[in-house]
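>>> this one's sequence-less:
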């Protein structure tokens, strides 16, 4: 029997890696506010800054556009998407509904070891809050929720949540860093943990949902206090 030789497409794989790296770098700059809402994005300038060709930059921008972090008007401009607090009313309910499902599926797997891990993550959140490290808080908050989601064993939920949370992470960082509003994540997580320790699923789910709805309320309230100029495209 003749063996069919297959060729290794090293070039294509390398190009994919470059696109992914460009995507990661640009998304981080957008989320952290280094690239401001409504700032114009020029492919040539970005490719020069990143030291790569224009093709992976274009591919990265297309992916960011599909996630709602970039807006494009054909043959005219590409900009960082404006901060839109109303998105919270659409995105967060999807997030907490999926996390409710994950909690249901993970509930029987949560014992003393898992509770201890959740407490460890939450204690770190309190430490970061005392240090006013908002980005660190958001990342640990995601770790807390992702830990429960991963315990569910449902491999479909995580990727969906990751994409949605990437969009709201920018919003959370923007509003909480521009306000002295009390960040209640630590206390709300404690209520989730205590409900899990009591072995009460419905109470745990309610505490989980309350954690997210509290964030929605804070963002909407802060949006009324902070002036967001989202109608002008930066040069």
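Looks like it came in fine. Predicted model only: the values in this text are computed from it and were never measured.

>>> okay, CA-based contacts and neighbour counts for the rest of this
Will do.

>>> tell me how many other residues surround the nearest residue to residue 112 once chain neighbours are set aside.
Excluding its sequence neighbours, the residue lying closest to residue 112 (C-alpha to C-alpha, 6 or more residues apart in numbering) is residue 197, at 7.9 Å. Applying other C-alpha atoms under 10 Å, we find 16 residues neighbouring residue 197.

>>> dump the residue contacts of residue 197.
Contacts for residue 197 (C-alpha atoms under 8 Å, 6 or more residues apart in numbering) come out as 111, 112, 115.

>>> 10 Å - rerun?
Under the criterion of C-alpha atoms under 10 Å, 6 or more residues apart in numbering, the neighbours of residue 197 are 110, 111, 112, 114, 115, 191, 204.

>>> below is an additional structure, to be compared with the one above:
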């Protein structure tokens, strides 16, 4: 019998991907920054192989620009790309809410309310990282409950472009309105009103798209 394959390299690749992705999202690695695998490997305490794999994946996500034998750098912020991502993510979240609603019970509603409380507290203290994490946790509930892995995977792939926008324009976020929108969504789910929940979900992501018009 052949031995089981080692799993350390994929795990290191995934860890490198998450670390570099977060640094791009929060602006630690600004647009245009050259991404040298040797430097990143030293910073992360990894070998160059998982870093290279992570950069290839990030290029597929639209967060990294790469030209063989020429450059690898953090992608510039392109409004049209972000707008495309917002529109796709909005449609998928609407779908997830509709599909999940019959299975969303009191425990899920309580989970979403707790996430929104954390979101409001983070907004109040201008903690953008905590706000984004709480927002992700809130919207992840119907995505998780709907059980469609393709939806979850696609949202996960495109959401970083949106989070990058929010980090860059945090001061322009309609923060208190977002807290209220979340409450409206949670109330609609608690009432079992799929149409209202989908409509509020659409509005939440449309509000984010409006940030593209903010200097």
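Arrived safely. On a predicted model such as this, the values are computed, not experimentally measured, just so you know.

>>> TM-score for this pair?
The TM-score (TM-score structural alignment, normalised by the length of structure 2) is 0.92; 214 aligned residues with a C-alpha RMSD of 1.6 Å.

>>> tell me where structure 1 has helices.
10-32, 43-50, 54-66, 87-106, 112-130, 134-151, 157-177, 185-197, 201-225 (DSSP state H).

>>> now those in TSV, with distance to residue 78 of structure 1?
Conversion of those to TSV gives the following (distance: least, C-alpha to C-alpha, whole Å):
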stretch	distance to residue 78 of structure 1
helix 10-32	13
helix 43-50	9
helix 54-66	9
helix 87-106	20
helix 112-130	35
helix 134-151	26
helix 157-177	18
helix 185-197	35
helix 201-225	25
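
>>> show me the one of those helices that comes nearest residue 80 of structure 1.
helix 10-32 (7.2 Å; C-alpha to C-alpha).

>>> what does the residue nearest to residue 112 of structure 1 align to in structure 2?
In structure 2, the residue matched to residue 197 of structure 1 (TM-score structural alignment) is residue 190.

>>> how near is that match to residue 184 of structure 2?
10 Å (C-alpha to C-alpha, to the nearest Å).

>>> what residues are shared contacts of those two?
In contact with both residue 190 of structure 2 and residue 184: residue 197, using C-alpha under 10 Å, 6+ apart.

>>> hmm, back to that, just the buried subset of the contacts of residue 197 of structure 1, please.
110, 114, 191, 204 (16 or more other C-alpha atoms under 10 Å).

>>> for the last one, which residues are in contact?
Neighbour list for residue 204 of structure 1: 100, 103-104, 107, 191-198, 210 [criterion: C-alpha under 10 Å, 6+ apart].

>>> going by distance to residue 84 of structure 1, which of those residues wins?
residue 210 (21.8 Å).

>>> so who does that closest one touch?
Contacts of residue 210 of structure 1 by C-alpha under 10 Å, 6+ apart are 96, 188, 189, 191, 192, 204, 216.

>>> pretty sure the fifth one sits against residue 203.
Spelled out, it's residue 192 of structure 1. Yes - at 8.0 Å, residue 192 of structure 1 counts as touching residue 203 under the criterion of C-alpha atoms under 10 Å.

>>> and the two? which has more neighbours close in?
In this view residue 192 of structure 1 and residue 203 are compared by other C-alpha under 10 Å, and residue 192 has more residues nearby, 23 against 16.

>>> need the contact list for that one.
118, 198, 200-201, 203-211.

>>> cool, residue 24 of structure 2 as well?
Contacts of residue 24 of structure 2 (C-alpha under 10 Å, 6+ apart): 18, 30-31, 33, 58, 63-64, 74-75, 160-161, 163-164.

>>> now do residue 148 of structure 2
Contacts of residue 148 of structure 2 by C-alpha under 10 Å, 6+ apart are 95, 96, 99, 100.

>>> how about residue 146 of structure 2?
Residue 146 of structure 2 neighbours (C-alpha under 10 Å, 6+ apart): 95, 96, 97, 98, 99, 100, 101, 102, 103, 104, 140, 152.

>>> counterpart of it in structure 1?
Per TM-score structural alignment, residue 146 of structure 2 is aligned with residue 152.

>>> distance of its match relative to residue 166 of structure 1?
Following C-alpha to C-alpha, the distance that separates residue 152 of structure 1 from residue 166 of structure 1 is 21 Å.

>>> how close does the residue positioned nearest the centre of structure 2 get to residue 82 of structure 2?
In structure 2, the residue lying closest to the centroid (C-alpha atoms, centre = their mean) is residue 159, at 3.3 Å. Between residue 159 of structure 2 and residue 82 of structure 2 the distance is 9 Å, computed by C-alpha to C-alpha.

>>> go through the helices of structure 1 and name the closest to residue 76 of structure 1.
helix 43-50 (12.4 Å).

>>> that closest one maps to which residues in structure 2?
Residue span in structure 2 matched to helix 43-50 of structure 1, by TM-score structural alignment: 37-44.

>>> residue in structure 2 matching residue 215 of structure 1?
In structure 2, residue 215 of structure 1 lands on residue 208 (TM-score structural alignment).

>>> which residues does its match contact?
83, 86, 90, 162, 163, 165, 166, 173, 174, 178.
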